[in-house]
Each structure stands twice: as C-alpha cells, then as structure tokens.
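J.: this one's structure only:
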C-alpha cells in the first residue's frame, strides 16, 4: 500500500528541489550532522542508507527538554511514553519497550522487566543535562548492535572534557530552571579544566519535582528528587591516542502518600557506571582507527510499599519490599580501515561486543494485623528467578564507493550468540532450562547521489530479539485464580525491514521523505494454555504462558521539510503515517500511533529568537477490538523564546498555550473503552524557564 505511491512522491520532491538558493549559516543542516548509528563510526547523516533522527544539545536547550519524553516532542516516527519522575521509553515506528536497544556513551543501558503498555520498568532513568546528541536509528539495527535492536536503537552521547573546553583551558557553567509540567526545579553546574595532556570535566545536576498531572489535576501526587553526576577524565597518550575514564551516576527517589500508614510508596532507583575507553587514530595494516572500551554498570530499583487489605482473618497491612537488580560487565572493540581496490574506495568497520548480565528480582512481603503484631516477616514472593546472560557478537560492515560521489554500497553482517541460565532458587519448584541461541543479522543499503544535494537511498535490514528473562522464566500466580508458567522453548523474535527514501540538502531548504515496510515474526505474547476447576464453585484457575504467537506487519510514510526564507526566518515541519496489524489475529496493533505531525516557525533577531510550534494528531479508531479505547484528534500550540547577553542565556517556553484537553493514544493503548481514561489526559497550559551562565 505504501510503496505503491512511492514513485509519485519521489518525483514531486525531485521537482520541488529546484527552489532558489539563500544561504543561512545560523541553522543546522543535515549534511553537517555527524552520526555513529549508521556504521558505528562517524559518518555524515546524508551518507547513511537508513532513517536516523538526531536531537542535539541545542535542541534540548531551545525546547527546554528535561527528560526523554520532552526531548522528542517534534520528531517523525518517534513517540515517548512515561512522564517526569517515572520510567520512560521511546516507541519507534510502532515498536517500543524491550524491542529497542539503548546505548549511552558506548555502554548498554540496563535491561528491565515488562511493566505493561510497552514500558520497561527500570529504563529511561537518566538526565539530559550534559548530553551532546541523541541518535535514533529507526528500523532493525541488529547487524551492528545485536539483540534488542529489533525495532531500532537509541544512542545517547554525553559531552567529553574537550567538548566543553573547545580549545580553551577552562570552562565553567551554572544553570537553574523551572518546569511547570511537574513543578520541577533544577540546578546544574559544569566545571572543565585542562592540565597539560589531561582534560577533566564534572557535571552535576539536581532536580526536585512532583507528579505530572492530568488535565483535571486529579492524580494522587508524588514527589521526586534526582541527582546526576558525570565525571570524565581524558588523557592524551600521544598525538594519535588517548584514554577516557568516566563515572556516570544517577539516583532518583520518589515518595507517594495516598493514605498515611495504609497506602504509601517509596521508590529508589540508582545506576552507577565505570568505563575506560582507549582510542587510536594511528594507521596500521589492520586499522586506521581503533575504539576499545570496558565498563561495568550496577543498577538497582527498589520499591517499598505499605498496602492495606482485608482477608479471612480480618484487616491487615502489607509491607512490600520489591527490587530489581542488574549488573552488566561489557567490552567492545570497533576498528575501521579504508582500502582502495580497482579504484573502488572501501571503508571496512568490524569488531566484537561482549556483555555479561547478572539479574535478580527479589520480592519480600511482611504482614501486620491492625494492632501492629506481625503475621509473617520477609516472606519471599514469586515473580521470576533472575538470570545470568552472556551475549557475544562479531560484526563487519563495508561502505564501498562503487561510483565516486555517485553510488555507495553499504553491507553489514553480524553473528550473535547468547546463553541465558536461570538463577537457582528454592522458591521455584519447577526446573528452568538454559536457553542457548545464535543469530545472523544482515543489512544491505544503497545511496545514489543525483547531485551533491539530492540523494536517494534503499535499505534492507534484519533484526532479532532474544527471549527476555522475565518472560522465559516468569513463574508466579495468585491462588486460586491464575498461574504463569515458564517457557524455556521461547525462540527469538525476528524482523525484516525494507526502506526507501529521498534526501535533499540545499542552501535554503532540506527535506527527507521515507517509506518503509517491516515484517516481525515470532512475537512473544501471553497465551491461555489451560483452565482447571478449583475447590471454589464457579472459579477456574487459568494457566498462562509466554509463547511465540504473532506475526506483525508495519508500514508507513515519514516526511520532514525545512525552509530558510532568510538568515533570520525558518519553518520546519514533519508528518508520520503508520499502519500495523497482527497478521495472525487480523487485528490492529495497539502500539501504532495515529497520523500525526508538527510545524515550527523560528525567527532570529541578533541574540534574540522566537519559535512557535504546533503539534497535532488525527483521531485514533483503528484499535485491536471494539472494546479497545479510542482517542479523538487534537492540536496544541507551544511558544519558545531565547535571549543571549554576555555570558548569560535565558530560555523560556509556554506549552499548550490554548489550554487544550487532549490525550495521547499511546497513553491509553490497550485500555478498555469502558475505563475512565481521564487520568491519562495531558497537562493544561504551563510554562518553563531556564537561566544559564557560561564562562
């Protein structure tokens, strides 16, 4: 359906590209953006045979982003779920949760467990201050990044000491902000200093906020505070080699009080990573550039809860201590070599990745009667036993200039092996089998340049996702109602994607038009395997198991266009259309977003700039069943302003200026039409402001 009209669309855009030229140096161009998601080495965005969205440090500042969700307001093909103070995740072309890989500064972000609605509880806890760039490669990326890159990859890069110093010897900045989305106040500071051959930077951010409210402001509030610290030390060994040591720490605490003593929650999420990287640009026979890294990450999520209940013996108070802990030890080696044969320039990128995951999921419960006497203490509760997982990947990619400055061929292949072993625990009576799998992931792409400014690309790529430990080894239930059975026969999920696109990068305008079609095989979902009568009349016990059940197809169109009318005035817009179905059940996917888009107009006058931004989405009525929730169409208006004077910079924003009542479909996908969905509505009018001093 999508590819049927591709030739017509491409023809229109080729003709459209002949507009007059005006130079606008102040605005960033795609041809100047450097990314690493296309080949795992630096590459111009225009040379990538695939779709990559980029959010820069400047974007984060201009749009007053405070987290992942607010960083991707104005992007094609990407939606965010979760709010400030909570776990957050990105949905890429209808794929989210554990089907998208996250990498921060070369390290895999902690795994997590399925929390429902596409969210992985435990992911998305990071701070955006100090981020240089976020890249999102849309579509399968397993040929370079391995498992989990079924639907895409998110690569987050923070600034190094030399990024801050920019050739100088010292850098200092302070910034303070307020964001009415969650009444968050923030304070951040950066200090960077050069000491001979060494450059060191420290970035510290603290935030205090509360629950992101719905439009009616009826949600039970919680308070949160977070602290982020990034310490990096970069030492030049020679003119062509360096060491980079880093410590990345993040902690967020939330507290919710609904009823004193009977409904209280305290969550504590912490993540600390230690990394050592070595880079060399001294050419050898084996490589021109070498990038090696070893790291260790410790993540812990802890939730302490008080919950009132009433059983056969009377009322009680449960004290729950739920935790999710994961340690990752990783190593990577990435090399590239340029080699010319028969007048064809080849850039080979090859290397190896290794990760070892140690995952546990302790759950303890204590119960007290209303007089405060203990009924039982620290009784273990079932969920899944945790697992030890080893993942090894070997990859190679060749970027070949078949016709200089005209036709490039990009081919990649990766071999992965993973071993997953359940933790031994007396809590679980069943025997869990080891899961050993291997996978090959190929990719091939072509980039053809009509001119230096107009290019067409095509790409075929495959992806895969290993069975997650929380689904393969899930083993718990509530007597006598249901039981979830483990399944050691789970196989990986696979995807095959085809993409065709056209890019134009001209002096006064640029555009990207993309059509895509992706087939996903072996989707893992929960299935009712049997039902048994219980001792309670009329009550049957249901037994569920995660199995490879569904085959899914997603196709769509994305388009973005930017035009500079002068050095001061520019307009930028984008639109996304997607269509997705579960082919086994012939039902619409709940993870697909309705037709949506954005339009921004920016005017610069010296050190002062103004931006008006509109977002809109069509009503969503293509839902899995008649009883599934639907959402009406909506549109909002946001206003931004920025002023620079001396060493100071002030950014301000007014969001949902017209105070519209609306709900994102992704927030209610999977809910029943009979449910009260008011809690998922978006906040009304609010403002944000940020002050920054840099020296």
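T.: Thanks, I have the structure now. Keep in mind that this is a model prediction, so the values were computed, not measured.
J.: make it CA atoms for all contacts and neighbour counts henceforth
T.: Noted.
J.: and the next element down the chain from the lengthiest helix in the chain?
T.: Longest helix in the chain by number of residues (criterion: DSSP state H): helix 6-16. Next along the chain after helix 6-16, taking DSSP states H and E as the criterion, comes strand 34-35.
J.: what packs against the helix or strand just after that following strand?
T.: Using DSSP H and E, the next helix or strand after strand 34-35 towards the C-terminus is strand 43-44. Where contact means 3 or more C-alpha pairs under 8 Å, 6 or more residues apart in numbering; DSSP states H and E, strand 43-44 is packed against strand 34-35.
J.: what about versus this one:
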C-alpha cells in the first residue's frame, strides 16, 4: 500500500511535465481575461440567496463562467466542473458519472438549476447521472459550486455541497448562438465512440421592456466505445463491461418567458424537456447482456419576484416528472415514473446592519413502479420546512452569517440544521473566513420502502428497502483564507466533517436460494473526512496565465478505520493559458487523480490526464476550437484490472460557435 508521500510524488510529477510541455490556452481576446481567469470578484447567490463576491461569501465557493464553458471539451455538467478544487467525478460503468465534493459521493451533492432542485434519484438507483445530462450547456451563464454542507438553506441532499447552475436571462436585444462540436477517439472504427453535439439558443424581447422570451436546445449523440472488445477473445476479465462508454442519444430544450408586471415585479415561466436513450453490451462470466434505458423528463416552473422598498421576495411553484423505461436483458423490464412538486418562497429584508432572509418549502415526491413495488405499485413522501438566516455586518471588517432550517419529514419527523459562518476582511486583498454547520441527508423513497425490491449484482442478489432508516447527520468545520494580489491570487482551506448514521448496504444469504444474497440498507457507520484545499493563479506574463488547485482528502469509516470507497486521496489540476494574440489562444491542462479504494477494498492506483487545445476568433461572430483530450492515451484497464470504470482514450475534438 502506498504512503501519502509516495502518492504525492506520483501525482505531482506529471504536472511538471504538463506545464513544461504546455501548448496552452483557450481565450479569445485580451478584454476577456478578467472574466475567464479571475473569479474571486464574481457575484454568487447560492450560499445565502443574496448577492456576495466569491472572496467574501460565507462559504467555500468556485465559479465556472459561460466563457470558460465555451473553451472546455465537455459532455455534461460533471465534465464542466471536474477541474474545480475539492470536486471529483464519481464514475460508474458504461461512462456514467456523478459529482462528489470533499470526499462524499454524488448522493451527497444537491443539484440545482436557478435554485430549483433537480432530482430523479428514485427512478433509477444505480448509475443515475440523468440529472446532469438534461441541461443544455449553451444555456448556462455560470455554475456555482459550494463545498461543504448547506442544509441550513436547502435541507436534505446538501450534506456534501451544492452545485447551482445559473442560466442566461433574456433582455431587449435579440440574439443567439449556434454551436457544433465533434469528437472521435483515436483508433476508433467508423463510428466507435464518436460524439456530436449541436446546440442553439436565442433570446430577446417580444414586447420591449415588458415581455421576454428565451429558448435553448441541445442534441447530443455518442456511439458506444468498446475498448475491451479484443481482450475478450484472449483473456478472462472479471465483471468488466464490454462497452467502455454506452451508446447515448439525448435531446434537451428549455423555453422561458419573463413578464415584467411593473418596474419592481416580474413573473417567470419555464418549461424544460429532456429525452435520452442509452444502450450498452456487457459480458459477465461467459454470458452476454444488454442494458437499454430510456428517460424522459418534463419540468414546469412559475416564479414571482418582487423588489420592494423594504426588501426582496420570491415565491415559486415547480414540477418535475421523470419517466424511466427499463429494456435490459438481466432484470425485469418495466416503467417507473417519479413526480416531484415543490412550492417554496423567501423574503429578504434589511434591518440596520442585519439582512434577514426567511423562507418556507413544501415538497412531495411520488414514485409509480409496478415492477419493483410489487404490492401497491406506488410510494410517496412529503416534507415541509421553515428557515431563517441573519447576515450581520458586525463592523467594517467583520461579518457573521447565522441561521437554521427546520425540516418536517413525513416518515422520520423533524430535523434542525443550524449554521454559523464568520468572515474577516482586514484588507481589500485578504479575506479570512470559517464556520461550522450541521446537516442531514434523508433516506430516499426507495431506501425507505420495504416492498421495494430490485434484482442487482447481475442477478446474483436482490436489493430491498428498510422503513426503519434514520437520516444521516453531519457536523462540519472549515477555516480558510484568500489573498488577491495585482497579478496573482492564493487560497487555502482546511476542513473536517463527522458523519453518523451513514447508510450502508448489508448482505445476507437468501434462505430460499443460497446462491442469491438479500441486500438491504442499515444505519451502521460513522465516518470522518479531513482535508485541505489549495488554490492559486498567476499572470506569468501579459499573455501567459497559470491556474492550479490541490485537494487532499482523508475519508475514513470510523468503525473500521478503512478508507471510504471511490474517494481519491488527492486531486490536482493545473492549467496553462497563452493568449498568442487577440484572436488566437491555446491551453494545456492536467488533471491528476490520486489512489482510491474499490467497494471491495481493493487498491486502485492514481493516474493522470492531459488535454491540449486551441481557439481562434475567425470573425467577430465565429469562434473555432480544436484539441486533444487524454493526450497520453491513459487506459485504466492497462493500469489495474480492479478499475470498474474507464477514461476515454486519446480523443480529437473540433467545433465552432456562431453568434447572431
């Protein structure tokens, strides 16, 4: 087993090579430098539901801007934020991936779109990354990533952190964009692993200063990538999917209308549509199988916002309906529909040095599934919440944010989640901040429902729910600083999270079939996660910019002292950008993922990925981009047989964006 020091040496050495070999960056013009590389001055809203600059916001926050998204070769939201500090991709078979924050998996990360929950967790309990793939990337204005618990505002699922996708808003000026991107892995056949994305967006005023429309659409097609095919003819591979990346075809669209009732009141209506098909083949102990999943999502929201003399208000209703169809060969086939409905609202008002935010939420979730809910065919749950927050400006240099949220869950009753955070700004350049928060994560509807029964483990086990589960609870602490110089910035944060009543799967033999296991959920574990996060950037010259971040995470089961599975010990990201001139830019970025444990407690070695790219502003309206991802063609199956996921091999990509 490698020591921490040996891991650090292994992880950091490719970074030096990446920087030296850099064919750097993807910028379009000098005037965009501030937006692209300096995010400490960005305005964010997720941590408090009020506006703050990143440096002085009462939380640890990263921001990815729309300009940065244009430069990145990404497939979905997890690709877009994977280079952020404290973030790691939770990868599953067939290329599905979620977002983990500070050592906790994707189940502990709350996904929001403009503050609205996106949650289809009950329709598919394994490898569910559909929440990340239904948001058109060209619709995004920025992505705010809050590291650490935010249950004091958002309740359950925000135990690890929050990812809030802020979308673009329409104004009087009509305009839009069309983007086309194509990528192909090296050595592919005519269609093996090729992917194409086409996006279109437009917005403007139907009635000047009164009624605005926005539309965003995205079509994505990826052919299956099968890097292991030849291996099957010569070797025996234990439980490895034949399809490294599944065949995936999706269509997503969003229509928004904003009606300005008066100078201080607006009404927003949004409709979102998403449809996705995914297919893959696998081989298990000599037998072949097929997974075939179809998902459709429809979302509706109606929001009223007011800007009053005494403060601001918002009230909103939204509904999300997700339909999942199973057409696989190893499990019973059928349909599942999850319907979520939410009414929420909040008011913010100023009392002297205090900004008080109070809010409420009522939420219901219903699951219809006559395949896995064999008795009733359906299950539902409701919960309601009240919260209050006080942002107190103690002095010119000190600010204290405190608050709490009381959730009342239909099944397990009331949970209170308080939080306190102190920010000290002794100079304009230096910010010191830290806080403590208590959070919880409610069991999912399928985990709580005893009649829920689903075949798993390639048919070797059956997974059932447990109505006696209690929420997972955590207490988190963090302390950090940021310093912003004239041409450089630096930040560091240390944190600790203690979790009790962690939900884990427990297995026992089926009394009626000794070859089959019965698996259920139990509150049995305690965990502690300690870590440090470092960030920095520097303008090496007027045209060359270096950004980097490093995270060290020690995530352990306190009962056994074993490391938590699928949690890399170290993550390092380095990016070097070069503005060759006002039109041409290049970049090199390296991502190093440290060693980790499998769910079977096997060791997985660390590995590194390097991408290079170039952008060119052909005309004022047309921007071109091209590059190579995974330049060194890192293949995880060649590093260790215990990897149950893949990184796509060396891949060439090209695309353009045309504005109108």
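T.: Cool, the structure landed. Since this is a predicted model, take the numbers as computed values, not measurements.
J.: circling back to that earlier point, what residues of the longest helix of structure 1 count as buried?
T.: 6, 10, 13 (16 or more other C-alpha atoms under 10 Å).
J.: What ranges does the stretch 551-660 of structure 2 have for its strands?
T.: Here the stretch 551-660 of structure 2 has its strands, by DSSP state E, counting those that start in this stretch, at 570-579, 584-593, 596-597, 603-604, 607-617, 622-629, 651-659.
J.: so which of the ones you listed comes closest to residue 450 of structure 2?
T.: strand 596-597 (30.3 Å; C-alpha to C-alpha).
J.: That closest one: how far from the chain's middle?
T.: Centroid displacement of strand 596-597 of structure 2 relative to its chain, using C-alpha atoms, centre = their mean, to the nearest Å, is 20 Å.
J.: Give me the packing partners of that strand, helices and strands only.
T.: Contacts defined by 3+ C-alpha pairs under 8 Å, 6+ apart place strand 596-597 of structure 2 against strand 603-604.
J.: mind listing the helices in the stretch 351-500 of structure 1 by residue range?
T.: Counting by DSSP state H, counting those that start in this stretch, residue ranges of the helices within the stretch 351-500 of structure 1 are 469-472.
J.: How about the stretch 101-250 of structure 2?
T.: Going by DSSP H, counting those that start in this stretch, the stretch 101-250 of structure 2 shows helices at 130-133, 151-154.
J.: ranking these by burial, who's on top?
T.: helix 151-154 (a mean of 28; mean count of other C-alpha atoms under 10 Å).
J.: residues in structure 1 matched by it, start to end?
T.: On structure 1, the counterpart of helix 151-154 of structure 2 by TM-score structural alignment is residues 142-145.
J.: Against residue 478 of structure 1, how distant is the equivalent of residue 110 of structure 2 over in structure 1?
T.: Mapped onto structure 1 by TM-score structural alignment, residue 110 of structure 2 lines up with residue 101. Counting by C-alpha to C-alpha, to the nearest Å, the separation of residue 101 of structure 1 from residue 478 of structure 1 is 32 Å.
J.: thought residue 523 of structure 2 was touching residue 504?
T.: Yes: with contact defined as C-alpha atoms under 8 Å, residue 523 of structure 2 counts as touching residue 504 (6.5 Å).
J.: Of those two, which one has the most company?
T.: Shown here are residue 523 of structure 2 and residue 504; by other C-alpha atoms under 10 Å, residue 523 has more neighbours (17 against 13).
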